[in-house]
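Trainee: I need the structure of the sequence given here:
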Amino acid sequence: MLQKFLSLANKRCLNGYKSQVIPSKFDNIIIAMSSGVDSSVAGALFAGSYPNARGIFMQNWSKDEASLDDGKEACFEKDWKDVVKVGSHLNLPVDYINFEKDYWIDVFEPMLDVYKRGMTPNPDINCNRHVKFGKLVDHLNSKYGENNYWLVTGHYARCLKSTEDSQTHLLKSYYKNKDQSYYLSQIKNGILSNLILPMGHMTKPEVRELAIEAELPTAEKADSQGICFVNNSQHGKFKNFLQSYLPESKGNIITIDPVSSEKIIWGQHQGLWSYTIGQKIGLSMPQGDPRYKGTWFVSEKRNDTNEIVIVKGRDHPSLFQRQLQVKDFIPIGISKEQLINLCNSSTNSNELKIQYRSLQDPIDVESIKINPNEDSSMITITLKESQRAMVPGQYCCMYINDRVLGSGIISKTRI
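Mentor: Sure thing, here's the model as predicted:
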């Protein structure tokens, strides 16, 4: 199975990069296992050939109200049972570790704070930064010693050494339909050289094929959706979930007359956190009046007046911006000085791209201005074309070709 994977990885070797590094036989190999098919296959790749391979399962959340209320098992309990089954099938020992307190402090509470301020956070990126590649790495460093182990995960991305400088870079997945490099764009530089991401070299159908070939108990398990504390979340369920933790702060939902600037109130919201910019809003508008007939979307959230402004049509001009400011940008696999030189080089202008959502088409950059200060870097990015619904609080990830250069938080956008 490992040879089949290596054959695929070598065949898809990325220009300018060395082949996937493979551990020596007696190296410590730790596979982060979540119970999904991807991490199960990651475990299967190393379980048979490496005597010092073992899995690790992280419990980051237990307050699964939806399951506990009707007497069912919590999600983490079902996931742990699946991981145990996979470990037993592979003869792979699996450790269990609880990071729930760390998740609450470093991911969940900051997420609530961002929502309270009317912005849209990304808890998945912060979970990777602070827990899966933060607290877990600290734990492994303490147990095995720094650089004395390999961490293997089921993420769809690649960590490869450059042929130019032998530095390890974080890269997009070969299979772009599942690429997760955006979600990994805030992890610490120090872990890259010890990180193996085998899924990044394969397509999802190929992963499923390997899982069936290995007769894994999770081979047919459906992919998980949404963030860990709202399983298979859609907006309605997640909105109800947030209500349990955020105070109600009702305000008006309004339109602005483009000629008179008059406000018209159409309803109320429960808090600025209850909608995000660009989202369709389900209000009953007078469909008999051509001025209001159609679908309406959130275009602005006003903190000073606690108002949400809506506009008609998904492609309304006010939903599109061409410039954004990004704060607290953290470079990955590159120094701040190298990043500045890279962004200032005109030869790279056609290769630099950004994404402000995962799995969106890369967006062309016209210019990037970096203003470093003592604590962070504030970056102003001008795009070649305006983009829809770039929302403060989201992460902006910068790429050059397939390589991740880092990411930061969108603080402001301009038309």
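Trainee: rest of the way, CA atoms for contacts and neighbours
Mentor: Noted.
Trainee: can you give me the helices in this structure?
Mentor: For the chain, applying DSSP state H gives helices covering 2-11, 37-47, 65-69, 75-90, 100-103, 109-116, 123-127, 136-144, 204-213, 235-243, 336-344.
Trainee: tell me the most buried of the ones you listed?
Mentor: Mean neighbours per residue, mean count of other C-alpha atoms under 10 Å, is largest over the helices of the chain for helix 37-47, with a mean of 25.
Trainee: contacts for it, please.
Mentor: 1-2, 5, 29, 31-34, 53-55, 83, 86, 90-92, 152-155, 198-199, 207-208, 210-211, 214, 216, 218-221, 223 (C-alpha atoms under 8 Å, 6 or more residues apart in numbering).
Trainee: so which of these are in strands?
Mentor: Judged by DSSP state E, the subset of these located in strands is 29, 31, 32, 53, 54, 55, 152.
Trainee: isn't the second one right up against residue 56?
Mentor: Yes: between residue 31 and residue 56 there is a contact at 6.1 Å, judged by C-alpha atoms under 8 Å.
Trainee: between these two, point out the one with more neighbours.
Mentor: Of the pair residue 31 and residue 56, residue 31 is the one with more neighbours under other C-alpha atoms under 10 Å, namely 27 against 18.
Trainee: buried stuff in stretch 163-172?
Mentor: By 16 or more other C-alpha atoms under 10 Å, the buried positions in stretch 163-172 come out as 168, 169, 170, 171, 172.
Trainee: now do the third one against residue 183, distance only.
Mentor: Plainly put, residue 170 is 11 Å away from residue 183 if you go by C-alpha to C-alpha, to the nearest Å.
Trainee: here is a second sequence; please produce its structure as well for comparison:
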Amino acid sequence: MLRVVVSTLPALRPLLRRRPLLNPKPPTRSRLPQRTFRALSSSAPPATPAPSAAGVGEAVEVEEHLTRCAAAGRAPLRVAVLVSGGVDSSVALRLLHAAGHRCTAFYLKIWFQEDFRNFWSECPWDEDLKYAQAVCDKIDVPLEVVHLSDEYWNHVVSHIINEYRCGRTPNPDVLCNTRIKFGAFLEAIENLGFDYIASGHYAHVVHPSVENTDAPSLLQLSKDKIKDQTYFLSHLSQSQLRRLLFPLGCIKKDEVRRLAAQMGLPNQGRKDSQGICFLGKVKFSEFVERHIGEMEGIILEAESGDYLGNHRGFWFYTIGQRQGLRLAGGPWYVVEKDVQNNVVFVSRNYYSLDKRRCTFRVGSLNWFDDSGPGNSERLKCKVRHSPEFHDCTVTKEHTEENGDVLVVHLSEDDQGLAAGQFAVFYREDLCLGSGIILDSWDEMSFPVCSRALEIARLEDKSSLGKPVRIINLEHIVKPEQEAIKAA
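Mentor: Alright, predicted model coming up:
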């Protein structure tokens, strides 16, 4: 039987009671007030020897380099540790405990996690919370369960729905970090005496020394470049960043797995979670259909204007998408969308050299250092969460519509530029910050022919008749070829 924890922290008790979902409100970016940097907790007791890395009575050595990103040199601190029941957050908690910090674990229950009966026959978070509780019991660390469903709806889910209705492609994981995990939650515990919030993210935060508290905290790439999650953390404010610890920033994933086994953690063999943070086992198409609905539209070939088939609504598709089009003669790729007329344009030539994209604009800029990058500075950037970087040059501009923007010129082309996604900028291993992709607007954007544009604007599309049947000639075997194969 799962033990549901009742918080002993008075400030969190209102968040433990389930409240009805509020009407969606315009999402606001959480901006915490500037807080004086505290290297040590004034309420912390004198330092004590670090506990063993296993459990009570189990002697497992933790090498010094493994606790470097856990701020072992500043122990003891009071740390609020976000746990999910997964291996990463559990090892992060164990390393902080081993470094000598006073830890309290927190499990956040957010979107869908109490309305699961609409989608599943069993509770989607029950197993996660059981594992989190088992890990905390082994280490003898208290676990608090915090409800943030309303906050998640108001500041993440409603924004995602509105963005898809406008034809853009938002990133819910970036918003979840900024507005919930290190936004609403950080604000909820602001007056409880915690020095830092920690989690199992693969990233490294370098905080200023006690002698230089006015300097900004820095976000650096983790040691594991494949698992690195600085992309998802790039839109945090400086006041949020300076309150964070990421103990896994100095460790690679395979070493985390080894540590989980060495520490005897109950979830050591558990698989990593995949997909969008709030969906769990719900398919993305089901989420979109439930909250936006369906509206039949047509699919046109961008180069010819040929009518190829129908779709359920432009919001189910993003630029560069290949899966789910159900068109013969492909592969086909989504290359443009007409939001006003609910038309999706596709092409089989998405990767042809004359249709590549290398210039785009970025707005809603956020820099960890107020100055940001220099004008015409050469940087590295990511336009999606992956280990891959683009070399780029950035130019600053100011527009009436979007305020300060960056014009980004990539050194090589990228076909996956989608409005609404984040572009994140780096100077070597240092993450400078990020912005939201507004559009791709250079002369090499994917062209849509005039015939296709005219058909898209037709009010009565029933006159188009039946879709054109496209055959992929590469898969047709001629009689003479059959004869050669037979011989």
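Trainee: among the buried residues of stretch 163-172 of the first structure, name the ones in strands.
Mentor: Per DSSP E, those map to strands at 168, 169, 170, 171, 172.
Trainee: distance to residue 119 of the first structure for those residues - can I get that in a markdown table?
Mentor: Output for these, formatted as a markdown table (distance: C-alpha to C-alpha, whole Å):
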| residue | distance to residue 119 of the first structure |
| --- | --- |
| 168 | 33 |
| 169 | 31 |
| 170 | 28 |
| 171 | 28 |
| 172 | 27 |
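Trainee: what residue of the second structure takes the place of residue 279 of the first structure?
Mentor: Mapped onto the second structure by TM-score structural alignment, residue 279 of the first structure lines up with residue 321.
Trainee: count of neighbours near that match?
Mentor: Residues within reach of residue 321 of the second structure, counting by other C-alpha under 10 Å, total 15.
Trainee: surely it is in contact with residue 334?
Mentor: Yes: if you go by C-alpha under 8 Å, residue 321 of the second structure and residue 334 touch, sitting 5.3 Å apart.
Trainee: what residues are up against the residue mapped onto residue 388 of the first structure from the second structure?
Mentor: Aligned counterpart of residue 388 of the first structure in the second structure: residue 415 (TM-score structural alignment). Contact partners of residue 415 of the second structure, counting by C-alpha under 8 Å, 6+ apart, are 320, 350, 351, 356, 357.
Trainee: select only the buried ones of the residues you listed in ChimeraX?
Mentor: Those of the contacts of residue 415 of the second structure that count as buried under 16+ other C-alpha under 10 Å are selected in ChimeraX with:
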select :320,350,356,357
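Trainee: save the contacts of residue 415 of the second structure as a markdown table, and put in distance to residue 300 of the second structure too.
Mentor: As requested, the contacts of residue 415 of the second structure are exported to a markdown table (distance: C-alpha to C-alpha, whole Å):
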| residue | distance to residue 300 of the second structure |
| --- | --- |
| 320 | 15 |
| 350 | 14 |
| 351 | 18 |
| 356 | 20 |
| 357 | 21 |
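Trainee: ok so, going back, show me what contacts the match of residue 279 of the first structure?
Mentor: Residue 321 of the second structure sits next to 333, 334 when contact means C-alpha under 8 Å, 6+ apart.
Trainee: gap between it and residue 368 of the second structure?
Mentor: Noted for residue 321 of the second structure: a distance of 32 Å to residue 368 of the second structure, by C-alpha to C-alpha.
Trainee: again, but for residue 89 of the second structure
Mentor: Applying C-alpha to C-alpha, the value for residue 89 of the second structure to residue 368 of the second structure is 25 Å.
Trainee: also residue 240 of the second structure?
Mentor: Plainly put, residue 240 of the second structure is 10 Å away from residue 368 of the second structure if you go by C-alpha to C-alpha.
Trainee: please pull up the equivalent of residue 269 of the first structure in the second structure.
Mentor: Per TM-score structural alignment, residue 269 of the first structure is aligned with residue 311.
Trainee: who's in contact with that match?
Mentor: By C-alpha under 8 Å, 6+ apart, residue 311 of the second structure lies in contact with 296, 297, 298, 299, 325, 344.
Trainee: narrow those residues to those that are buried.
Mentor: Going by neighbour count (16+ other C-alpha under 10 Å), the contacts of residue 311 of the second structure have 297, 298, 299, 325, 344 buried.
Trainee: turn those residues into CSV, including distance to residue 409 of the second structure.
Mentor: Below are these laid out as CSV (distance: C-alpha to C-alpha, whole Å):
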residue, distance to residue 409 of the second structure
297, 34
298, 33
299, 31
325, 31
344, 27
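Trainee: now, the residues you listed that are in strands?
Mentor: When those are checked against strands (DSSP E), the matches are 297, 298, 299, 344.
Trainee: corresponding residue for the last one in the first structure?
Mentor: The alignment partner of residue 344 of the second structure in the first structure, by TM-score structural alignment, is residue 308.
Trainee: roughly how far does the residue most central in space within the second structure sit from residue 434 of the second structure?
Mentor: With distances taken as C-alpha atoms, centre = their mean, the second structure has residue 173 as the residue nearest its mean C-alpha position (2.7 Å). Distance from residue 173 of the second structure to residue 434 of the second structure, counting by C-alpha to C-alpha: 14 Å.
Trainee: residue contacts, residue 151 of the second structure?
Mentor: Counting by C-alpha under 8 Å, 6+ apart, residue 151 of the second structure makes contact with 180, 184.
Trainee: counterpart of it in the first structure?
Mentor: Aligned counterpart of residue 151 of the second structure in the first structure: residue 102 (TM-score structural alignment).
Trainee: tell me if I'm right that residue 53 of the first structure and residue 29 touch.
Mentor: Yes: the pair residue 53 of the first structure and residue 29 qualifies as a contact (C-alpha under 8 Å) at a distance of 4.5 Å.
Trainee: which position in the second structure pairs with residue 47 of the first structure?
Mentor: Residue pairing (TM-score structural alignment): residue 47 of the first structure is matched to residue 97 of the second structure.
Trainee: and residue 296 of the second structure, what pairs with it in the first structure?
Mentor: Per TM-score structural alignment, residue 296 of the second structure is aligned with residue 250.
Trainee: please name the nearest non-neighbouring residue to its match.
Mentor: With sequence-adjacent residues excluded and distances taken as C-alpha to C-alpha, 6 or more residues apart in numbering, residue 250 of the first structure is closest to residue 270, at 4.5 Å.
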